[in-house]
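Undergrad: After the sequence you'll find the predicted model.
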Amino acid sequence: MSSESSSRASILFPLPLPEAFDYLVPEGLELGLGDHVLAPLGKRMVHGVVWGLKPGPGERALKSVEAPMGGAPLPAGTRQFVDWLARYLVQPPGVILRSVLRSAEALKPSPTETLYQVSGTEAPRMTAARAAVLDAALALGEASAADIAREAGVGAGVVKGLATAGALTTISRPIDPPYGIPDPEAEGLSLTMLQAEAGGVLRRLVRAGGFQAALLDGVTGSGKTEVYFEAIAEVLRRHPDGQILIMLPEIALTAAVLSRFEARFGCAPAIWHSAAGPKVRRRCWREVAEGRARIVVGARSALFLPFTNLKLIIVDEEHDPTYKQDEGLPYQGRDLAVLRAKIEGAMIVLASATPSLESLTNAQAGRYVHVRLPARPGSAVLPQVDTIDLREHPPEAGRWISPPLIAAMVETLQAGEQVLLYLNRRGYAPLVLCRACGHRMTSPDTQSYLVEHRYTGRLVCHVTGFSMPRPKFCPECQAEDSLTSVGPGVERVAEEAKHLFPDAKIEIYSSDSASGADLVDRMERGEIDILVGTQIAAKGHNFPNLTLVGVIDADLGLAGGDPRAGERTFQTLVQVAGRAGRAERPGRALLQTHQPEHEAIQALIAGDRDAFLETEMMAREALGLPPFGRMAAISFQARDVQAVEAAAGRYAAAAPLTDGVEIWGPAEPPRALVRGWHRRRILVRADKAIDISAYLRAWKSRVKIPPSIRVTIDVDPYSFM
């Protein structure tokens, strides 16, 4: 603990409270900023963090801090990050702190386990059971009593008896061992001239020190990972205690990045994401807080880890919309990563083949260094992209793969190459309706269609998670066997592909059915002929024998009122097309579409990204939309429809009148009922010069909303559902 002490400590709790609360510091207790303590809150003791220290007892009677909790103090950079986010996201600071304090167990030293190994001392009274234990211990090396006993086929007491007799040596080892130390001098892949030049730029930025931002803008398959590995190696060389965060948009990409990282630096990094178990997260949080974890690979929530000396952040696939969190605490991970780097005085690299308009605008304005990789290495070239006009070449009735795409698949498979069929729609069919009465199967208390998953025989709501067996009778008119599936999902496309190519090995890759790293490995080894995948198949994978990508519905992302729809469609199609032809064999992509004239599709065919982005930027600038303006969404939810309408109306009426701010709504969002909660929404558009967070805070202070109404403020919304 710090020697700094005071009579009062301001304690911030990880709860939705408006501010830190003051407590007396008992005599003899020394506290420092960031220390973890127990303090009384109401009738219970709560884990809090020392947020401020003040001299004197103050004028009011105060409760006392109960006790310190130990563990490394929360670093100054992390505390500053919490305070800044609370202002920017218009949230109580305790809500942000809750995202930081993810593992209270991590404040304690690692628990230990007792292991045994053969000592070489002869055991007295040798028996058959003891001999079996010694043989098992010799074969296993260091092992627990349970493992040795299981191997020997005896009880654990025999193992412990041999330890007491001296024939086995006991070893106490932490259950959460330290991570390996990465070697920056380990040999990596040979870089092309373009890659070496880009890596040199990043190394120079590392050497310059302080906050630096770079946009690593490289076509698919150009080697962006190997290039940003150069920045990582330079940080490791120059900062023996420096820490590095690599952010990924999808957990599914973690295994591939880990294997490449181990090959390059000789050890595995720390892992942080929602699917990791409590033990993994406890170990990562503790090692980061103690400064021992040098490199962390994680999802967007890894931004909230208590780094002690953060020197570099990599945001891979920085354009990806999954960096935006909509549920719970809404935030955009990419933007927060830039903020965290600025607070910590660290460098940040934003990497993508299809950068976001926000990042490109910053690069064009000179705020980011623009590092380009315009070509793939060696003989690999970008795939040829063509459209299939479904108005001229429709599939057969009840089918979804057009004749030209079928012909291309035949040619590809006969050449011994692989096919990826892409459709960003899970399940078998997105809609199930009754032929007799027209009833559409929806999720209870939710305006969301149930998606048929034929492999499991269930109807699933992808909004709430509700699931039910596919009924035999229509719930509306009771007609038997009248329910029919409408539209395709990946399961239906895979079924059609199996009908067309019965001898082909076909797999589905989606968040429902993915078998993880094993499926990716088998695809890389050429053991799969046709992969039918959702967006998860379009991200970060390198399949050397994949030469044909067929997009079943290139128009899928263009519908609706999302201002980013064109940009997202273009990015997705570039990413999925970029899976083809990444090795020596040339690749091609065929896009099935009813809108071949759409600017996003035309730009992809022409390979003219800049023209498309210029058109998008002009449209956004004319409307004052991001990145040329600011947006926010205020959402209201209540069980009673009249209550939510009244609350949203009162909130809208209290909006401050300010030039350069437009208020739209309140109105129903497309999903106006979710899990029995009625929803209304206000959208706010503001000129770029306006501090929209300050405006929203002032607005919020004018209105008192009853506790029965849930109000969520989302700065820079991405979802308009």
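TA: That came in fine, so what should we check first?
Undergrad: CA atoms for contacts and neighbours, from now on please.
TA: Noted.
Undergrad: which SSE is the residue nearest to residue 45 when sequence neighbours are not counted in?
TA: If you skip the residues right next to it in sequence, residue 45 has residue 39 as its closest partner in space, 5.4 Å away by Cα to Cα, 6 or more residues apart in numbering. In this structure, residue 39 is located in strand 36-41 according to DSSP states H and E.
Undergrad: residues of that strand that come out buried?
TA: 36-39 (16 or more other Cα atoms under 10 Å).
Undergrad: helices or strands up against it?
TA: Taking 3 or more Cα pairs under 8 Å, 6 or more residues apart in numbering; DSSP states H and E as contact, the helices and strands that strand 36-41 lies on are strand 44-54, strand 67-68.
Undergrad: Nearest to residue 377, out of these?
TA: Residue 377 lies closest to strand 44-54 among the helices and strands packed on strand 36-41, at 50.2 Å (Cα to Cα).
Undergrad: List the buried residues of the closest one.
TA: 46-54.
Undergrad: would you turn the residues you listed into JSON lines with distance to residue 336?
TA: As requested, the buried residues of strand 44-54 are exported to JSON lines (distance: Cα to Cα, whole Å):
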{"residue": "46", "distance to residue 336": "28"}
{"residue": "47", "distance to residue 336": "25"}
{"residue": "48", "distance to residue 336": "24"}
{"residue": "49", "distance to residue 336": "22"}
{"residue": "50", "distance to residue 336": "24"}
{"residue": "51", "distance to residue 336": "21"}
{"residue": "52", "distance to residue 336": "24"}
{"residue": "53", "distance to residue 336": "28"}
{"residue": "54", "distance to residue 336": "30"}
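Undergrad: ok, structure two:
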Amino acid sequence: MRIAKILLPVAKLFPLDYLIPEDLELNIGDLVVVPFRNKELTGIVWELVSNSEAKKIKTIRAKVPLNLNITSEVLELIKWMSSYYMSELGSIAKLVLPMDIAEKPIKVKEQKVNNNFVLPDLLEEQKQAVTILNESNKPTLVKGVTGSGKTEIYFHLIADYLAKGKQVLVMLPEIALSTQIINRFIERFGFEPIIWNSSVTKAHKKMILRGILSDKVKVVIGARSSLFLPFKNLGLIVIDEEHDDSYKQDDGILYNARDTAIVRGTFDKAQIVLCSATPSIETIHNIEIGKYQLVTLVNRYKNVALPNIEIIDMTKEKLSKNSYLSKLLIEAIKGNLDNKKQVLLFLNRRGYAPLMLCKACGHRLTCKFCSSWMVVHKATKKLECHHCGYQSKIFSSCPECLEDETLTICGPGIERIEEEAKALFPESKIAVISKDHAKSPEKIAQLLHQMENLEIDILIGTQIITKGYHFPNLTLVGVIDADLGSNNADLRASERTFQLLHQVGGRAGRGDSKGVVYLQSYYPDNTIFSYVKAGDEDSFFANELEIRKSADMPPFSKTASVILSGSSEAKILEIARDMVRIAPKANVKILGPASSLMSKLAGKYRYRILIIADKKFNLQKYLKFWLSLIKIPSFCHLKIDIDPKSFY
């Protein structure tokens, strides 16, 4: 009896046994069509065996046309992810095969690669970087100041790999970043790269998968999930803006796409290039211990000067009611506009105001399903929870004390900054970019095009605007609240704040005119600002690493979070306490249980247990044994987050 264990792209499923028809020859990795429940699915031949313990075994229907298969390198990646992130094989397979590709034949458009493309000449510093990269046999970080031409460097590498007939993957934290890169790519190479993200239609994704499996697709630019594409001949993986938190997936399978891409590169024997002006602490540490190599660019392209950084002490400002722009910033904006230059105002807070409260009883309007405040959105005339999406009308009276006309809004969101900017500069063309205002890549592309064509004078944006955009006529950046995020208890608060301020400041002065960045702060003596002002990331990283080392926190230790959630807070807390009570004795530190920073999310109360261990300790093995000691009731949802990036 010939049996194949078939891995199906079905969550929480392990390989299932199927009979192999007599006339069918199979190899591990082949794609086959099998019956599953009341439908047919495409699965991966995971293992070939001679017997089965299953009582009833169904038969494989057929091979997928064109003998398409998954390489041994991708199979190794699936195994590694399942083991490292403690997820079922079927859940990982769903990332590799997100939809069925065994239906009627699909016309695959081949990328016509013309190796006669001409790339612009590099500066001497960039040439040296390319030489080092060509000789490197380990993951390499290209660390350069904002505007130093990191993209041009990896374009030269792409050219080399295309000449060798290899496939290339360029990963971006936000696919919104792809617009400018795609345009530059087409200029350089004469063909359009394939884009892979959540907005691509199902039919187009099927065509892309077929093209990758048949080696007709050579270059893909994509977000997190692109790293699971079943490349047959992968030669180069570029991880742009490698420091960005968007590479960490915080729902479904909890994984870090940057780290997983590096593992994939190891299996595929592909070159790994990481790029960032503000690398992650983990990457800096990996360079220090010799695991990664470093290439540094200290000059902006064409030797354009870095912007000046000015700190505005908001404790000395006398702002009028409902005003959030300091007099100094307003005057600077006026001067910039008079010189026909563009302005970027940055506030990492969506909506009109982050809070509505009652002046009579002090009640704060919170989400009925979460422990978060309801954000005021004036444009839609609604209150919205930015965590679960719940919306309600804007109340005229307090829902707690029922008093009329006592509700007031507190603090600014970008809609409020837009309102103030329009009042101050009525003749200026003002636009807003955020998840609310630019909900599709097409809308983002439209705004970027308007910015590039000087159709926008003042652009107001959230974090989405900090990521690698190039606007040569933008010479002034105003950060409305530079304190936002730096004073919370998160391990990575300082790192994130430094990266964010450095990146947003890097949008200024990338053309012929020098830029200036204004940081508005109520804590101007914050040491982070001194590092940002001096452009001294090396000292910042050294100080931050010393703090982490003394606290025995990553990257000097391993961490994992056990997250328990359910509709009964008392029962969830009881289970969490029971878990800690029976935790096996080992060389680990267990903290908690403690209420998550977001203690209630989508109607579920949440508690966390944090486990800290030595770098060499097998944390996954320990967690598996620990979980085997307790039965988790069905009303309690348990998630394990290996290498957590946040503790919300």
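TA: Yep, that arrived. Since the structure is predicted, the reported quantities are computational estimates derived from the model, not experimental observations.
Undergrad: and the helices and strands packed on strand 36-41 of the first structure as TSV, adding distance to residue 137 of the first structure?
TA: TSV is the format used below for those (distance: least, Cα to Cα, whole Å):
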stretch	distance to residue 137 of the first structure
strand 44-54	43
strand 67-68	42
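Undergrad: right, and the ones you listed - which one's nearest residue 85 of the first structure?
TA: Proximity of these to residue 85 of the first structure was assessed by Cα to Cα; the nearest stretch is strand 44-54, lying at 15.1 Å.
Undergrad: how big's the offset between the strand holding residue 39 of the first structure and the second structure?
TA: If you overlay the two and look at strand 36-41 of the first structure, the average distance to its match in the second structure is 4.1 Å (mean Cα distance after the TM-score superposition for the first structure).
Undergrad: can you list contacts of that strand?
TA: 45-50, 63-71, 73-74 (Cα atoms under 8 Å, 6 or more residues apart in numbering).
Undergrad: Please apply the same query to stretch 622-630 of the first structure.
TA: With contacts defined as Cα under 8 Å, 6+ apart, stretch 622-630 of the first structure is touched by 357-358, 361, 620-621, 631, 685-689, 692, 716.
Undergrad: What is the aligned counterpart of residue 469 of the first structure in the second structure?
TA: Residue-level alignment of residue 469 of the first structure against the second structure, with TM-score structural alignment as criterion, gives residue 393.
Undergrad: Tell me how many other residues crowd that match.
TA: 12 (other Cα atoms under 10 Å).
Undergrad: Grab the nearest non-local neighbour of it.
TA: For residue 393 of the second structure, the spatially nearest residue (Cα to Cα, 6+ apart) is residue 382, at 4.8 Å.
Undergrad: quick one: the one you found and residue 295 of the second structure, what's the gap?
TA: As for residue 382 of the second structure, its distance to residue 295 of the second structure is 49 Å (criterion: Cα to Cα, to the nearest Å).
Undergrad: ok, now residue 405 of the second structure?
TA: As defined by Cα to Cα, residue 405 of the second structure lies at a distance of 60 Å from residue 295 of the second structure.
Undergrad: So between those two, which is more surrounded?
TA: Here residue 405 of the second structure and residue 295 are compared on neighbour count by other Cα under 10 Å; more neighbours surround residue 295, at 19 against 13.
Undergrad: so what corresponds to the more buried one in the first structure?
TA: In the first structure, the position corresponding to residue 295 of the second structure is occupied by residue 371, as judged by TM-score structural alignment.
Undergrad: what about the strands in the stretch 151-300 of the second structure?
TA: With DSSP state E, counting those that start in this stretch as the definition, the stretch 151-300 of the second structure shows strands at residue ranges 167-171, 194-196, 219-222, 234-240, 271-276, 293-297.
Undergrad: quick check: the third one aligns to which part of the first structure?
TA: Translated: strand 219-222 of the second structure. Per TM-score structural alignment, the counterpart of strand 219-222 of the second structure in the first structure is residues 295-298.
Undergrad: aligned partner of residue 397 of the first structure in the second structure?
TA: Taking TM-score structural alignment, residue 397 of the first structure has residue 321 as its aligned residue in the second structure.
Undergrad: what's the answer for residue 321 of the first structure, then?
TA: Under the alignment defined by TM-score structural alignment, residue 321 of the first structure corresponds to residue 245 in the second structure.
Undergrad: ditto for residue 386 of the first structure
TA: The pairwise alignment with the second structure assigns residue 386 of the first structure to residue 310, based on TM-score structural alignment.
Undergrad: so how far is the helix or strand hosting that match from its chain's centroid?
TA: Taking DSSP H and E as the criterion, the element that holds residue 310 of the second structure is strand 308-313. The chain centroid and the centroid of strand 308-313 of the second structure are separated by 29 Å, computed with Cα atoms, centre = their mean, to the nearest Å.
Undergrad: cool, stretch 286-301 of the first structure as well?
TA: Offset of stretch 286-301 of the first structure from its chain centre (Cα atoms, centre = their mean): 16 Å.
Undergrad: Other residues contacting it?
TA: Under the criterion Cα under 8 Å, 6+ apart, residues 72-74, 99, 106-107, 178-179, 181-182, 241-251, 254, 269-274, 284, 302, 305-309, 323, 333 lie in contact with stretch 286-301 of the first structure.
Undergrad: What of stretch 232-239 of the second structure?
TA: Counting by Cα under 8 Å, 6+ apart, stretch 232-239 of the second structure makes contact with 70-71, 154, 158, 161, 166-172, 212-215, 258, 261, 265, 268-275, all of which sit outside it.
Undergrad: are any of those residues buried, and which?
TA: Neighbour counting with 16+ other Cα under 10 Å marks 70-71, 154, 158, 161, 166-172, 212-215, 258, 261, 265, 268, 270-275 as buried within those.
Undergrad: Skipping its backbone neighbours, what lies nearest residue 26 of the first structure in space?
TA: Residue 26 of the first structure's closest residue in space is residue 64 (Cα to Cα, 6+ apart), at 6.5 Å.
Undergrad: quick one: the residue opposite the one you found in the second structure once aligned and residue 169 of the second structure, what's the gap?
TA: In the second structure, residue 64 of the first structure lines up with residue 58, judged by TM-score structural alignment. Residue 58 of the second structure is 38 Å from residue 169 of the second structure, where distance means Cα to Cα.
Undergrad: Check the offset of stretch 600-618 of the second structure from the chain's centre.
TA: Shown here is stretch 600-618 of the second structure, whose average C-alpha point lies 20 Å from the average C-alpha point of the whole chain (Cα atoms, centre = their mean).
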